[in-house]
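Peer 1: test case, fold it:
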Amino acid sequence: MSRHARAARFAYFDIALTMLIGLAIAAPSTAQEKRYDPGASDAVIKIGNTAPYSGPLSSNGIIARTEGAFFKMINEQGGVNGREIEFISYDDAYSPPKTVEQTRKLIESDEVLLLFNQLGTPTTMSVIKYVNAKKVPQLFIAAGGTIFGDQKTYPWSMGFQPSYQSETRIYGRYLRENYPTGKIAVLSSNDDFGRDNIKGLKDGLGDAVGNIVAEVTYETSAPTIDSELVRLKFSGASIFVNFASAKFAAQAIKKAAEIGWKPVHILHGNSQSISAVLKPAGLENARDIITASYSKDPADAAWKDDPGLKRFSDFMAKYMPGEDKNNFYVVYGYNAAQALVEVLGRCKDDLTRANIMRQAEALNQVHLDMLLPDVTLSTSPADHYPIEQMQLQKFDGQNWVRFGSAMKGR
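Peer 2: Alright, predicted model coming up:
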């Protein structure tokens, strides 16, 4: 072979080698562009949920149905970065043993990428250690247990709404400042939900905690709370703090009216739904009840020209026709689903569980369509309480009327 031929041949190999090295360098970069954990692919993102479609909190099942409808809308719009959301939601009947069974199924059989908006304090507590041991994101839990923001103990879990202690601390401060000598009777459930609420209320009352003259608890399996209401009335209290869940809150409002008890009435924010709680109790019976909220009331004329309400109303008309758009639980589900889509969108092509938590911990004043103007989502690796502001409101017989300014209970 001539010298020129050998030189040409070596030059060819040099070019080929350079191309191969270039491809080798480029290949890992291309592979790193898309990263998946179980439940994610080029086509789909699998999300798991448990909700009480039956049982004592069945009225709250509309939350998950709303979320399913919202994800359907997102899929029809092209999905999240081109991927469809597969929302797998099982009924746990607000029963911790059932929650354990269904959560294991979601993680081990369905292989979901993450868990989203599981509802209830006792139900979520029954699985939180297992979920964290599996290192599966458990985002925007539909309960205000203070423990759900404890990022040191449960780094893979995150709440959504203000913690129960944060909310009830606001009520305690309000009563201390406006009814400094008022005698207080409290109704709460005999579980972690109830205990969290009592703790916050007493913290907010501060030196006025001695104004509590009666504390009565009920079992969530009980058919009624009529006898509990009679006991509270005869305590001589002029203030009724009603920390019952939806079904029992409605019973309490109705029974108080039946026995002629007309105290200053504080209602837990979880039970502020006009359609699911106040209407069954009787709207007139609910007049002047006070609660706190962080979301817009679709029936409030103040939002008639609001762009966020317009998007929500359009969603309801197309994807949930016939449902009451004024239902607080529908608004809640819409907000939660929109928050999750925000997090997933930020993940881009890195759909690993670790990155999902990184993005969920990096929200900075994110506003959702149906949050009050002064309320936003903000998180950090040291802050797993996305929503912390609330505003007091009073029921006028038809709608909730806000008063004061948004405040934090922490």
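
Peer 1: from here on, just use CA atoms for contacts and neighbour counts.
Peer 2: Noted.

Peer 1: now stretch 127-147: buried residues?
Peer 2: 127-128, 131-132, 135-147 (16 or more other Cα atoms under 10 Å).

Peer 1: tell me which of these fall in helices.
Peer 2: 128, 131, 132 (DSSP state H).

Peer 1: quick check, nearest of the residues you listed to residue 5?
Peer 2: residue 132 (65.9 Å; Cα to Cα).

Peer 1: list the contacts for the closest one?
Peer 2: Listed by Cα atoms under 8 Å, 6 or more residues apart in numbering, the contact set of residue 132 reads 154, 155, 156, 157.

Peer 1: I'd guessed the third one sits against residue 135; true?
Peer 2: I take that to be residue 156. Yes: counting by Cα atoms under 8 Å, residue 156 touches residue 135, with 6.2 Å between them.

Peer 1: please enumerate the helices of this structure.
Peer 2: 3-32, 61-76, 96-104, 121-125, 128-134, 164-178, 192-205, 226-233, 246-258, 279-281, 307-319, 328-347, 353-360.

Peer 1: let's compare: structure for the following, please.
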Amino acid sequence: MKKKKAWSALCAGLILAWGMGSAQAQLLIGQTAGFSGQVASGVQETSDGAKLYIDMVNARGGVNGQKIEVISLDDKFDPKTAAENARQLIEEKNVLAMFLTRGTPHTEGIIPLLDKHGVALVAPSTGAMVLHQPVRKNIFNVRATYQREAEKAMTHLASMGITRVAVFYSDDSFGADGVQGAQKGLAAAKLQPVVLEKFDRAKPDFAPLAGKAAKADAQAVLMIASGTSVVEGVNALRAAGSAAQIVTLSNNASSGFIKSLGANARGVIVTQVFPNERGANYPMVKEAQELAKAKGTEVSPAMLEGFAAAKVLVEGLKRAGPKPDRAKIHAALESIRKFDIGGLEVSFTPEDHTGLDFADLSIIGTDGRFRR
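Peer 2: The predicted structure is shown next:
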């Protein structure tokens, strides 16, 4: 009876399978992410971007004659559920690799499973420094760190003459990580935050924090938070009478995030870890645009992150040969040097699993789109 219930739970959580069907897809890849909950829109867009590339690869015959299937489970952005999903994918579904997890504590929670079974995780959708340094043997990052983003954002604000900055951050490993970058950027400008406050990730209460920021006459507020938490924080700030410039990180670089902000979207600064999704000077962006257009959609920054992630995953599978296993895929990924994904180069070594270090800034325009 217990086994039956466990299987039912697995089936209920199985929300997406990319590829050509179980009968034909021989390369099984696992993903756990919050397809529902506070980061759902960003997760969906990132996964859609990866799907653009994987669908194209499968349509051309797959990798070494084998089709790729990504089995995705919804963890509702809950770290405990993420760990259980990863266990099911690794131990029961026998996936060759994990892919595009979302969230810092969520990804940290599955590291013991990765290490126990020798499974590589390609492109976690988080820029936590803890996944970069010290090097995590089985994690292959394909994006810059949150610390780099936060530091760049603070440096930009200082260059604009802004000296009164408040920082709100999630009370978890993600928030603590981003704060380090923000403080580094502020220190370089010889500034201290006028408000530095953390909040409960699961049940945030922004009214007291917004009141403090308004009282301190903060000119800008950096929100190191995810999805709906940022929306609630912005709403609270405006309700408190604060007109501060809002800044947040690339985990919120999705079209869905802009929509959720509603009337408060215009002027919000969002850091980015990939080039302009509407620019044509990067071959990767142009390729993604063409594939998206064929499917009647537009590329968002979140989609571009997924697209780049898929390129690295496919390259690792190619290098692993016609009969890949977990160990071969790990070795293949670690052999990647200066791999051009379309205007950006990805490299891994046993001592460095960062992949890319690109960071930029964008602002949400009056048309509800990111502007560089």
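
Peer 1: coming back round to it: format the helices of structure 1 as CSV; extra columns: distance to residue 52 of structure 1.
Peer 2: CSV is the format used below for the helices of structure 1 (distance: least, Cα to Cα, whole Å):
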stretch, distance to residue 52 of structure 1
helix 3-32, 40
helix 61-76, 5
helix 96-104, 10
helix 121-125, 10
helix 128-134, 17
helix 164-178, 20
helix 192-205, 16
helix 226-233, 24
helix 246-258, 12
helix 279-281, 19
helix 307-319, 21
helix 328-347, 13
helix 353-360, 25
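
Peer 1: looking at those, which is nearest to residue 397 of structure 1?
Peer 2: Residue 397 of structure 1 lies closest to helix 279-281 among the helices of structure 1, at 9.9 Å (Cα to Cα).

Peer 1: mean distance, the closest one to its aligned residues in structure 2?
Peer 2: For helix 279-281 of structure 1, the mean deviation from structure 2 after alignment is 2.2 Å (mean Cα distance after the TM-score superposition for structure 1).

Peer 1: one step back: reformat the ones in helices among the buried residues of stretch 127-147 of structure 1 as TSV; add distance to residue 387 of structure 1.
Peer 2: TSV is the format used below for these (distance: Cα to Cα, whole Å):
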residue	distance to residue 387 of structure 1
128	20
131	23
132	22
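
Peer 1: for those residues, which one is nearest residue 172 of structure 1?
Peer 2: residue 128 (29.3 Å).

Peer 1: now which residue in structure 2 aligns to the closest one?
Peer 2: Alignment note (TM-score structural alignment): residue 128 of structure 1 maps to residue 111 of structure 2.

Peer 1: need the contact list for that match.
Peer 2: residue 138.

Peer 1: residues contacting whatever residue of structure 1 lines up with residue 210 of structure 2?
Peer 2: Taking TM-score structural alignment for the superposition, residue 210 of structure 2 sits opposite residue 229 in structure 1. Shown in contact with residue 229 of structure 1 (Cα under 8 Å, 6+ apart): 252, 255, 256.

Peer 1: quick one: map residue 99 of structure 1 onto structure 2.
Peer 2: By TM-score structural alignment, residue 99 of structure 1 lines up with residue 82.

Peer 1: follow-up on the earlier one: how close does the match of residue 128 of structure 1 sit to residue 136 of structure 2?
Peer 2: Residue 111 of structure 2 sits 8 Å away from residue 136 of structure 2, going by Cα to Cα, to the nearest Å.

Peer 1: just give the number of residues close to residue 350 of structure 1.
Peer 2: Look at residue 350 of structure 1: counted by other Cα atoms under 10 Å, it has 18 neighbours.

Peer 1: do you know how far it is from residue 26 of structure 1?
Peer 2: 18 Å.

Peer 1: now residue 176 of structure 1. Nearest residue, chain neighbours left out?
Peer 2: residue 205 (5.5 Å; Cα to Cα, 6 or more residues apart in numbering).

Peer 1: name all residues that make contact with the equivalent of that neighbour over in structure 2.
Peer 2: Here residue 205 of structure 1 is matched to residue 186 in structure 2, going by TM-score structural alignment. Counting by Cα under 8 Å, 6+ apart, residue 186 of structure 2 touches 151, 154, 155, 158, 192, 193.

Peer 1: equivalent analysis for residue 272 of structure 2, please.
Peer 2: Neighbours of residue 272 of structure 2 in contact, by Cα under 8 Å, 6+ apart: 149, 249, 250, 253, 301, 359, 360, 361, 362.

Peer 1: mind doing that once more with 10 Å?
Peer 2: 143-144, 149, 248-253, 301-302, 305, 358-363, 370, 372 (Cα atoms under 10 Å, 6 or more residues apart in numbering).

Peer 1: how much space between residue 228 of structure 1 and residue 283 of structure 1?
Peer 2: Taking Cα to Cα as the measure, residue 228 of structure 1 falls 22 Å from residue 283 of structure 1.

Peer 1: now swap in residue 92 of structure 1 and tell me
Peer 2: On the measure of Cα to Cα, residue 92 of structure 1 and residue 283 of structure 1 end up 31 Å apart.

Peer 1: doesn't residue 12 make contact with residue 85 of structure 2?
Peer 2: No: assessed by Cα atoms under 10 Å, residue 85 of structure 2 is found out of contact with residue 12, at 11.6 Å.

Peer 1: can you pull the residues that touch both of those two?
Peer 2: 73, 74.
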